[in-house]
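Visitor: pasting the structure only:
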């Protein structure tokens, strides 16, 4: 029974560590002139050449924002295909700003992946921790792979920027954050990890979410 309790405690702690490190805020910036900001209508923009990933990201984020009481919409349905299929001039972007204002969009949330890298992590850190046998031979035999194996994790650096599109004002940056998200095999899980950290951060900063 004592070993079972130890095992459960270790497993819970390991799960906690994995949960904490799956998404991390590296650094962020907030406009000091803005104490809090609530958007009347927020446009979510995923900057990616992968249309399927962009569709899933924007849909997931917009649906989650709506559950939080935020009036949000997807750029993938708001803009015409030509907006992302070709480069836009500054003059064209001014026309886009006017379109946003006419649609009563007063904030835009941009998200893009800026980097992808390998991270090496320790393997089998808790292997056989709570086994009833604790002889040197068995313990070493079951854990020796930690000397030999390296596990490479893919880590994404994701930059998110919140801009105000307010009538009569400059389209100013309200907040920008850079996060690291450890890649899982499922895209939906990657998005969920990012979204959870993003929402937590925005609430702390008193931006968009209450």
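Guide: Good, I have the coordinates. Keep in mind the model is a prediction, meaning the values are calculated, not measured.
Visitor: make it CA atoms for all contacts and neighbour counts henceforth
Guide: OK.
Visitor: contacting residues for residue 209?
Guide: 38, 68, 70, 199, 202-203 (C-alpha atoms under 8 Å, 6 or more residues apart in numbering).
Visitor: List the buried residues of the lengthiest helix in the chain.
Guide: In the chain, taking DSSP state H as the definition, the longest helix is helix 2-21. For helix 2-21, a neighbour-count test (16 or more other C-alpha atoms under 10 Å) marks residue 7 as buried.
Visitor: same question, stretch 70-90
Guide: 70-76.
Visitor: now stretch 180-188
Guide: By neighbour count on 16+ other C-alpha under 10 Å, the buried set for stretch 180-188 is 180-183.
Visitor: Run through who's touching that stretch.
Guide: Residues contacting stretch 180-188 (C-alpha under 8 Å, 6+ apart): 21-26, 53, 56-57, 153-158, 190, 193-194.
Visitor: Distance of residue 155 relative to residue 31?
Guide: Distance, residue 155 to residue 31, by C-alpha to C-alpha, to the nearest Å: 28 Å.
Visitor: neighbour-wise, which of these two wins?
Guide: For residue 155 and residue 31, the more surrounded residue by other C-alpha atoms under 10 Å is residue 155, and the numbers stand at 19 against 12.
Visitor: Got another one to weigh against that:
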């Protein structure tokens, strides 16, 4: 399991601004299948929410799993006001009555600004023989703004919950995912969805990796 997770992180962090920083799976669960899933993307950005939920719905459709977007089930009144525990319990019961058996819930839980020193390639191999040379070569740190790169990191979580009878609200899997300095929403959403799909495939949760024929390799 640890080797698979390390390989997953290496594959998906290469050039992407989106990567998994923590991954947890219910130890009592080996395989988890669902026939009807509610996809929830919690964000105030309506276009990003719609794109995210739609892209994930397409991934479920490719695998023959029925899924619904929260934008199609939750009305504006529901998402624009605080819901009580009783009201959420009613929603869960309605989902059970409609044969839903899982919720895939994604949310941004925080963000932070980061500042790192931009190392100048031309100076990496230089050796300064005295204080004068060293100081003169780096004094721009005091006043040159381009000595530093500033960027924003968004911390998000995607959680898979079982809402099966007798196991309401049970957490099956959770991935903590960082999104670094997103500029293009389309690419960010695409990277995030791909990351979720691969992570769930690795954990045998709803999604399954395609099995190749041992003889033909197809």
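Guide: Thanks, I have the structure now. None of these values were measured; they are calculated from a predicted model.
Visitor: if we can go back for a sec, next step: the contacts of stretch 180-188 of structure 1 restricted to helices.
Guide: Mapping the contacts of stretch 180-188 of structure 1 onto helices (DSSP H) picks out 21, 53, 56-57, 190, 193-194.
Visitor: got JSON lines for these, with distance to residue 175 of structure 1 too?
Guide: Formatted as JSON lines, those follow (distance: C-alpha to C-alpha, whole Å):
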{"residue": "21", "distance to residue 175 of structure 1": "23"}
{"residue": "53", "distance to residue 175 of structure 1": "24"}
{"residue": "56", "distance to residue 175 of structure 1": "23"}
{"residue": "57", "distance to residue 175 of structure 1": "20"}
{"residue": "190", "distance to residue 175 of structure 1": "22"}
{"residue": "193", "distance to residue 175 of structure 1": "20"}
{"residue": "194", "distance to residue 175 of structure 1": "16"}
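Visitor: now those: which count as buried?
Guide: For these, buried by 16+ other C-alpha under 10 Å: 53, 57, 190, 193-194.
Visitor: Identify the farthest-apart pair in the residues you listed.
Guide: Using C-alpha to C-alpha, the pair of these lying farthest apart is 53 and 193, separated by 14.8 Å.
Visitor: So which of the buried residues of stretch 70-90 of structure 1 belong to helices?
Guide: Reading helices off those with DSSP H, I get 75-76.
Visitor: Give me the aligned partner of residue 103 of structure 2 over in structure 1.
Guide: The alignment partner of residue 103 of structure 2 in structure 1, by TM-score structural alignment, is residue 108.
Visitor: In which helix or strand does its match reside?
Guide: strand 107-121 (DSSP states H and E).
Visitor: Could you pull out the buried residues of that strand?
Guide: 107-113.
Visitor: quick one: residue 16 of structure 1 and residue 181 of structure 1, what's the gap?
Guide: In terms of C-alpha to C-alpha, residue 16 of structure 1 sits 16 Å off from residue 181 of structure 1.
Visitor: so how far is stretch 77-93 of structure 2 from its chain's centroid?
Guide: 24 Å (C-alpha atoms, centre = their mean, to the nearest Å).
Visitor: Could you tell me where that stretch falls in structure 1?
Guide: So stretch 77-93 of structure 2 sits over residues 82-98 in structure 1, by TM-score structural alignment.
Visitor: Next, the distance between the ends of that stretch.
Guide: With C-alpha to C-alpha, one end of stretch 82-98 of structure 1 sits 17 Å from the other.
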